[in-house]
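1. Sharing a model that was predicted from the sequence below.
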Amino acid sequence: MTRSALALLALVASAAMPAAVGAQRAAPPLPAKVDPKVAALRDAALKDDVAWDIVEGLTTEVGQRLAATEAEARARSWAVAKLKALGFRNVHVETYQMPVWLRGEESAQIVAPFPQQLKLVALGNSGATPAGGITAPVVVFKTYGDLANAPDGSLAGKIAYVGNAMQPAQDGSSYGTYGVARFVGPALAARKGAMATVIRSIGTDHHRNPHTGGTNWPDGVTPIPAAALSVPDAELIERMAERGKPITMKLVLTPRFAGTGTSGNVVAEVPGTDPKAGIVLVGGHLDSWDLGTGAIDDASGVAITTAAAKRLLDGPRPRRTIRVVWFGAEEPGGFGGKDYARVHGSERHATAGESDFGADRVWRFEVNLPDSAKPVADRLQSALAPLGIGRGAGVGGDGTDVGPTLALGVAAIDLNQDGTRYFDTHHTPDDVLDRIDPEQLRQNVAAWTTMLAIVANAPEEIGAVTPRR
């Protein structure tokens, strides 16, 4: 008997199946009902102007906000004034000390075999060349894996180039995959003897704008000059290497470590009615890199979470206190998040979440909630669906700033933005206001408003969880 005949018999048998047998199949669960008050708050937030006002003001009146510099201090003052004007309570700054890194002169050129000028920027925490720069042979590694397989000592007296093939991804997962070239690639090159390193920018664009970002130096590794090339210039070097001729580069990088400076977290609250119910922690980071004005990274994040909390502030008091934090010094190593956990880790937090992935539409949410609070996630699923947001299958708990607090066992709620175009602009001079779409920004505010309205008023107890690994 043929497969098509078998399929036809199966179809006939299914059609003839008694109704009682079909009725034994489990019915899908009914969606949770949406509280009309939550729906009203959500829909009103789609006309929000507060978030845009914050982003526009912060990028226009302050601009770039490099951590632990005078610019970040001005940003904290600006934030305190804005939060007080919006009516938030308990507005204050919590300062801490941290190392300061400052950018210097940055230039590079291919000396041979085909002389050309290059566009690049120093990576945060980069070491420096002499004032006159260095001129040295370039060893080309198209991937981080190629660098890892290079023999120890083989890069002595050379500049290591490390490539990558980062591609756009809605969930941003390619950043973790290819970002290793920036996160730890320079330190690995240093351990193998390199006198300097340049990487292909961790970005998905093809503009001649290099992407900066921090790099890490483990104990015992002396920082070497480390920079990121624009994607077109990185591809240029790889094409030169394919011609089989030795490449020589002149590199000038003169950043400096400037001792210890002050950074800080700006804290504000929407007071709740039940102090025992725990704090709902939300926010983003106030600092930025110094190439653009930090619009998508992360003026938009502090704006979105603040605008959402403002909508709860203007209504009946929620059960749980909503604490909005504009974290300082995220970019150079998450100093603000670590200090917040140090200061407030003994307080009871119900949930924590942050917005730090631009301002494009939220498309998914994920949670890490205790069993006692599972209905909260069901209500979120129903209330967020009209915004085009689905429930993911993963475990929530993402974010540099809230990470140290989540590590203490605090429940997590992630609202994931579409990252398809985020890494076109991330850490570049193009991180400016016109990269933000006002309508998508409003959708973000509506999503966070919905989450806060449900979580801050949830009757369920939200206890400790096992943190995501």
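-> Okay, I see it. Numbers count the residues shown, from 1 in each chain.
2. CA only for contacts and neighbour counts going forward, please
-> Fine.
3. what sits up against stretch 333-343?
-> Outside stretch 333-343, the residues that touch it by C-alpha atoms under 8 Å, 6 or more residues apart in numbering are 96, 98, 214, 263-265, 327-330, 400-405.
4. make it 6 Å
-> Residues outside stretch 333-343 that contact it (C-alpha atoms under 6 Å, 6 or more residues apart in numbering): 327-329, 400-402, 404-405.
5. between those, which is nearest Ala447?
-> Checking these against Ala447 by C-alpha to C-alpha gives Val402 as the nearest, at 18.6 Å.
6. Pasting the second one now:
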Amino acid sequence: MRSIILATAALALAYPASAQQQQQQVPGFVQASAPPAEAPPVAPIPAAQQRTIDRLQAAALESDHAYEIVESLVSEVGPRLAGSEAEARARDWAVGMLRANGFTNVRIEPFTLPYWDATREEAHIVSPGIERPMVAAALGGSPSTPEGGLTAEIVRFADMAALEAAPNSAVAGRIVFIDEHMSRAQDGSGYGVAVRKRGRCAPVAQAKGAAACLIRAVGTDTHRFAHQGGSSRQAQGASLPAMSISPADADVLANLIQRGTVRVRLDIRADIRENAQSGNVIAEIRGRERPDEIVLLAAHLDSWDMGQGAIDDGAGVAIVSAAARLIRDLPRRPRRTIRILLAGAEENGVHGGAAYGQAHANETHVVALESDFGAGRVWRFDTRFAESAAPYTRAFQRALSPLGVLPGNNQADGGADVNAIREAGTPVVDLSQDGTDYFNYHHTPDDTLYAIDPAALRQNVAAWATFVYLAADTDWTFRGAPAAQ
């Protein structure tokens, strides 16, 4: 103790009091106090609504109904490639699930889309050494290779910028390999950078005369998985065979390229058809006073087929359905209509979201949001509201704070399947989930029920029920120019 006292005294000698502190020690000195900062306005939540919010949160945190929903989807339907018979079974499953949960006006709104499915997807290192396979997945929209596959020398680029800057002579006749790593982030922001190569490699490489494209898997895991992904048609009219390879195989390929010339064979068979059938599944809780004003809750039904579609996006289907079910079970329906959109064909081009936006463009959407980032805990609340709606934002933040949700920004995205109505002026929010580990599982065989933490899923349902109920049971408006940051 004595040593601590001596050390403290030494610090006091070394760092004397500031001028302000010295003035405060002068007898008779009076410091003028600064006026307290005025607290920003917060919209009041009536006591009855607050009691309902408390009730919803408590019920959500005690219920595993959401887990039961996603377990049913994974077990009874499984993976659901857009436009496939499995996706059709998922629509039928969704209609039955939504009706069993007491929602009204349940229906399928059909649309068509181009169909793509890889029936063979193989990649081998041909030389140097003995031929050996890599773990690979054809990227959505890739055409088939010639019969027997395509063999060519590999040319490596660290990222898309390097490929774009390369002369045609460095690329022509070769297989382009984009070896860019993805950064891990809680908000998933590394994905936007890393995924660029998935859509841009084929058109850029084809324009330079390449034979094919390979990319390091777009993910943050170190498993020997090749992440799937891509649209049903390659961008800008490209028709270049394109594949993703696992991180481990990408490392081997990069190491071999440092030693000398490397040749690879790709073998892809793709089933490509026009006008495949898909559809959106819709359900509602009709508003008691303002039924024409819609609070839209979205998730997507389809999935890639290497995994089971549990976190992408079975978890989202479960979260929005379970949250809406809690609200449906209240003694009194909210003022506005709550609409569930379980969109089809999101993975290969957001076809369901586009179809919904076109079909429902003339309806009044008060606010929209989508759950499509797995099952991690909601940690932040973001909006895209008018300046005048800032007091409502703060009220939502206050209501969500008992769940550990932090205030965010006013640059919410809303989600892919609500993008069409967001661009038409509908306000959106993000109940942002912790995505630190999401891209370990995304579009891989590990997208299974094991990737879902039931406790985190319950917290998601509580956050969604809180926001959706309050948005639907008030007369608050959020539309207008977004507030300045």
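-> Cool, got the structure. These numbers were taken from a predicted model, which means no experiment stands behind them.
7. just to revisit the earlier point, reformat the contacts of stretch 333-343 of the first structure as a markdown table; add distance to Pro113 of the first structure, secondary structure and neighbour count.
-> What follows is those, written out as a markdown table (distance: C-alpha to C-alpha, whole Å; DSSP: H, G, I helix; E, B strand; the rest coil; neighbours: other C-alpha atoms under 10 Å):
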| residue | distance to Pro113 of the first structure | secondary structure | neighbour count |
| --- | --- | --- | --- |
| Phe327 | 47 | strand | 29 |
| Gly328 | 45 | coil | 35 |
| Ala329 | 42 | coil | 28 |
| Thr400 | 43 | coil | 20 |
| Asp401 | 46 | coil | 33 |
| Val402 | 49 | coil | 28 |
| Pro404 | 49 | helix | 20 |
| Thr405 | 52 | helix | 28 |
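8. so the most centrally placed residue in the second structure, which of the three states?
-> What sits nearest the mean C-alpha location of the second structure, by C-alpha atoms, centre = their mean, is Phe373, with 3.5 Å. With DSSP: H, G, I helix; E, B strand; the rest coil as the basis, Phe373 of the second structure sits in coil.
9. Show me what it aligns to in the first structure.
-> In the first structure, the residue equivalent to Phe373 of the second structure is Phe357, according to TM-score structural alignment.
10. ok, now which ones touch the residue lying closest to that match once chain neighbours are set aside?
-> Setting aside the residues directly before and after it, Phe357 of the first structure is nearest to Gln417 in space (C-alpha to C-alpha, 6 or more residues apart in numbering), at 6.3 Å. Residues near Gln417 of the first structure by C-alpha under 6 Å, 6+ apart: 360-363.
11. matching residues in the first structure for stretch 266-279 of the second structure?
-> Counting by TM-score structural alignment, stretch 266-279 of the second structure corresponds to 251-264 in the first structure.
12. and that stretch, which residues are buried?
-> Under the neighbour-count criterion of 16 or more other C-alpha atoms under 10 Å, stretch 251-264 of the first structure has 251-255, 262-264 buried.
13. Just tell me what the residue nearest to Phe357 of the first structure corresponds to in the second structure.
-> Aligning on TM-score structural alignment places Gln417 of the first structure opposite Gln433 in the second structure.
14. Tell me how far its match lies from Ala399 of the second structure.
-> Using C-alpha to C-alpha, to the nearest Å, Gln433 of the second structure is found at 17 Å from Ala399 of the second structure.
15. again with Gly480 of the second structure
-> Distance of Gly480 of the second structure to Ala399 of the second structure, computed by C-alpha to C-alpha: 23 Å.
16. Over to Gly316 of the second structure?
-> From Gly316 of the second structure to Ala399 of the second structure the distance is 22 Å (C-alpha to C-alpha).
17. The two: who's more crowded?
-> Taking other C-alpha atoms under 10 Å, Gly316 of the second structure and Ala399 do not tie; Gly316 has more neighbours (29 against 20).
18. which residues touch the biggest helix by length in the second structure?
-> Secondary structure of the second structure per DSSP state H: the longest helix is helix 454-472. The contact list for helix 454-472 of the second structure, computed with C-alpha under 6 Å, 6+ apart, reads 53, 57, 60-61, 319, 323, 334-336, 375-378.
19. So which residues of the stretch 1-150 of the second structure form helices?
-> 2-14, 19-24, 47-62, 65-76, 85-100 (DSSP state H, counting those that start in this stretch).
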